[in-house]
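**Student:** Could you look at this predicted model? Sequence included:
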Amino acid sequence: MKITAARVIVCCPGRNFVTLKLETDQGLTGVGDATLNGRELAVASYLQDHVIPCLIGRDPQQIEDIWQYLYKGAYWRRGPVTMSAIAAVDTALWDIKAKSAGLPLYQLLGGRSRTGVMAYGHATGRDIDETVDEVLRHQHAGYRAIRAQSGVPGLVKVYGVSTTGRMYEPADNTLPSEHDWDTALYLRHTPRLFEAVRLAVGDETHLLHDVHHRLTPLEAAQLGKSLEPYGLFWMEDPTPAENQEAFRLIRQHTTTPLAVGEVFNSIWDCKQLIEEQLIDYIRTTVTHAGGITHLRRIADLAALYQVRTGSHGATDLSPVCMGAALHFDTWVPNFGVQEYMPHSQEMLSVFPHDWRFDNGMLYCGETPGHGVDIDERLAARYPYQRAYLPVNRLRHDGSLHSW
């Protein structure tokens, strides 16, 4: 079998997605997600100008060799652009291999470890009362795990909360919008939020919260300790993780479980965090961490230290990524939870898929491959629209802060 053609499809059915499609001389095709939120065209160019010429004529069944070729052969290793491009190739190759075998992808990985995948939803509100209402709505919809985010009194814009009451989508401006931030206001407000939420939902529902890299290690430790009475499933991205040792300080002061990794792109970004058991959940994704091949390595390392997976799954990743992630989740023995932010109907129409959500659980399909394709004619109706993620500035002096 040989790869005979490859193309990059960039479309915007509500937000920008980058999709790689591979074709073979046996009529099999495979698709992979290469979306890098706010930097989509960088990955599209990397694929089109540098990767695709190296793929034509290769045997798509040699997944490991192609992965090593693209990773080591470029000399410039790692980084979000490179690893997202490699991930798209890798995911498409696994799609082809599973189709060739006539099996759903999870069977090639080793079969089922579970009947379904627990998902967590996003409950957001402009204030505590609105957030509580949204948490209860998710609970009634069957979610066993719910992420709660609330507006903070005194701040105009807060990550994860729409000012219009609609589903939150951060990449919504042709130039970066600017949010304001005040750590003291946030640290006073967040424990009050979870006191109200826990009182409303009871003890059985898992509650999660995303800090979004905005605290110092000591501030994160203070927040984690103040949230301990409410039994969080996890506190996500409490501090920037470029310095992995920073999590040691947080760990010394709180037993609130820690999750990190949606911005990671290789095993080296989380090696120390895992080996020193400084985190409880690793949130790397199929799309941003080099595909299924590399994500398996991260998950296997994590399993040695009782760290579980909790892959990022917001709509900055396409339904192709979700399809591949659910096959991975169905297999991986040290699964924790899967983030689920529903795609819009126009997004789902561009990406025909066989995975489904039901009563708080996600289920991969039984179609050979990962079960997701792209309708290229329909995708062409949604051309790329430049969009950026926001930036964050401290409200008292305007200095740039982590967003």
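**Tutor:** Nice, I can see it.
**Student:** hey, let's count contacts and neighbours off CA atoms from now on
**Tutor:** Will do.
**Student:** ok, now which ones touch Phe17?
**Tutor:** When contacts are counted by CA atoms under 8 Å, 6 or more residues apart in numbering, Phe17 touches Val10, Cys11, Asp33, Ala34, Thr35, Glu40, Asp316, Leu317, Ser318.
**Student:** Show me what the host helix or strand of Val197 is packed against.
**Tutor:** Val197 belongs to helix 183-201 when assigned by DSSP states H and E. Secondary-structure packing of helix 183-201 (3 or more CA pairs under 8 Å, 6 or more residues apart in numbering; DSSP states H and E): helix 128-140, helix 217-227.
**Student:** Next one for the comparison:
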Amino acid sequence: MRIESVDVLVCSPGRAFCTVRIATDDGLVGYGDGTLNGRELAVASYVADHVAPTLVGADASRINDIWQYCYRGAYWRRGPVTMSAISAIDQALWDLNAKALGVPVHRLLGGRARDFITAYPHCTGHTVEAALTDAAARLAEGYRALRVQAQVPGVPTAYGVARGDEEYEPASSVLPDVEEWDTGAYLDFLPELIRATRDELGYGFELLHDGHHRLSPSQAGWMGRRLEPYRMFWLEDPTPEEDQRAFATVRSLTSCPIAVGEVWNSVHDCQHAITERLIDYIRIPVTHGGGLTHLRQILALADVYGIRSGLQGASDISPIGQAANFALDWTIPNFGMQEYMGYPEDTWRVFTPHYRLEGGVITLDGTPGLGVEFDEEAAARYPYEPRSLPVNRLRDGGMYDW
């Protein structure tokens, strides 16, 4: 089972995706997701120009060896572009190896450790009332966990809230897309949003919120204390994640569970936070975390220290990357929660998944591989459309974390 070709397919069916296709000399094909929102072409170049030519002729069954070759064989290691490229290759190898054996990937990972995967959607609104209406509708659909975001009064744009009546999609074709931020207004508003959510909808579900790196460590601790009475499942990304030790400050100030990691890409990015028990949930997705091979090692380390998973599942991870997340979710002992944001309708014309989302839970079937079909002819009808994530500026014009 020798690798015959490694190709990169970048398309935009509703939003941009970077997909890697590996074919072998015995006719097998595996697909992997390397989507990095706003930087898809950087990942595509990394794979096509620097890695693909070196893998032709390699034994596709040697997944671990190929991972080490891609990672340790490069002097310039880590970072989101490199690790997303490695992940796409790794996913494709797991996909085609499972297909060769006629089993789903989760069987190769040891089999199911649970009967279903609990998922949470994004509930949003331009007002508190609108956000609660959205949340109530999701509860009626059967969801057992909700992430709630709403427009901060006096702030013209808000992370997690759609502009106008559109579905929320953070990446924009407007370059640069500049948003305005006011930390004080957010600090005043969020406890009221969470209080209103519990007052209106009760405590019969898990409640989550994403701070999206907007607070200092001391502000995050202050916020966590204010949210403690409302039994949060987690407060996500309350402070920027470059300094792992910053979470020691947050931990010292609040017992509110903290979930971080979607911008981390390797075990070295989170080793201190895990071994010092500074966080409660790790959110690195398979697509950005070096693939199944590397992320299962990160999650095994997290399990030793009582930290659970919360893998990122926004729409800037393709259905293939989501399926890789789900394969881990089903098999690890320390599963916590799975984000599932959903996709534009055009996405389903290119990707056909065999996983099921019903009543707020995800289940997998016995489809060999990752269980997602990729229609290359359909993908060709959706040429790449450049988009990029926004940037944040304060009211005085100074740059701030988005």
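**Tutor:** That came through, no problem. Everything quoted here is computed from the prediction, not taken from an experiment.
**Student:** overall similarity of the pair, as a TM-score.
**Tutor:** The TM-score (TM-score structural alignment, normalised by the length of the second structure) is 0.99; 402 aligned residues with a CA RMSD of 0.8 Å.
**Student:** Now mean neighbour count and distance to Leu400 of the first structure too, for the helices and strands packed on helix 183-201 of the first structure, in JSON lines please.
**Tutor:** As requested, these are exported to JSON lines (neighbours: other CA atoms under 10 Å; distance: least, CA to CA, whole Å):
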{"stretch": "helix 128-140", "mean neighbour count": "19", "distance to Leu400 of the first structure": "27"}
{"stretch": "helix 217-227", "mean neighbour count": "20", "distance to Leu400 of the first structure": "18"}
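**Student:** Make a markdown table out of those helices and add distance to Arg251 of the first structure.
**Tutor:** Output for these, formatted as a markdown table (distance: least, CA to CA, whole Å):
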| stretch | distance to Arg251 of the first structure |
| --- | --- |
| helix 128-140 | 28 |
| helix 217-227 | 7 |
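**Student:** Which one of the ones you listed lies nearest to Gly154 of the first structure?
**Tutor:** For these, proximity to Gly154 of the first structure was assessed by CA to CA; helix 128-140 is nearest, at 13.5 Å.
**Student:** ok, back up a step: and the helix holding Val197 of the first structure, which residues are buried?
**Tutor:** Using 16 or more other CA atoms under 10 Å as the test for burial, helix 183-201 of the first structure gives Tyr186, Leu187, His189, Thr190, Pro191, Leu193, Phe194, Val197, Arg198.
**Student:** what does stretch 245-260 of the second structure give?
**Tutor:** Using 16+ other CA under 10 Å as the burial criterion, the residues of stretch 245-260 of the second structure that qualify are 246-251, 253-254, 256-260.
**Student:** thinking again about what came up before, so which of the buried residues of helix 183-201 of the first structure is the closest to Ala220 of the first structure?
**Tutor:** Among the buried residues of helix 183-201 of the first structure, and counting by CA to CA, the member closest to Ala220 of the first structure is Leu187, at 9.1 Å.
**Student:** picking that back up, ok, and the most crowded of the contacts of Phe17 of the first structure?
**Tutor:** Tallying neighbours with other CA atoms under 10 Å puts Ala34 at the head of those, with 37 neighbours.
**Student:** Map that one across to the second structure for me.
**Tutor:** Under the alignment (TM-score structural alignment), Ala34 of the first structure pairs with Gly34 of the second structure.
**Student:** and its match, what does it touch?
**Tutor:** Counting by CA under 8 Å, 6+ apart, Gly34 of the second structure makes contact with 17-20, 40, 43-44, 84-88, 287-288, 321.
**Student:** In strands only, show me these.
**Tutor:** Using DSSP state E, the members of the contacts of Gly34 of the second structure that fall in strands are Phe17, Cys18, Thr19, Val20.
**Student:** what are the ranges of the strands in the stretch 301-403 of the first structure?
**Tutor:** Secondary structure of the stretch 301-403 of the first structure (DSSP state E, counting those that start in this stretch): strands at 308-309, 338-339, 356-358, 361-363, 391-394, 400-401.
**Student:** could those strands go into a markdown table alongside distance to Ile274 of the first structure and mean neighbour count?
**Tutor:** Output for the strands of the stretch 301-403 of the first structure, formatted as a markdown table (distance: least, CA to CA, whole Å; neighbours: other CA atoms under 10 Å):
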| stretch | distance to Ile274 of the first structure | mean neighbour count |
| --- | --- | --- |
| strand 308-309 | 10 | 26 |
| strand 338-339 | 19 | 22 |
| strand 356-358 | 30 | 13 |
| strand 361-363 | 26 | 21 |
| strand 391-394 | 29 | 17 |
| strand 400-401 | 27 | 16 |
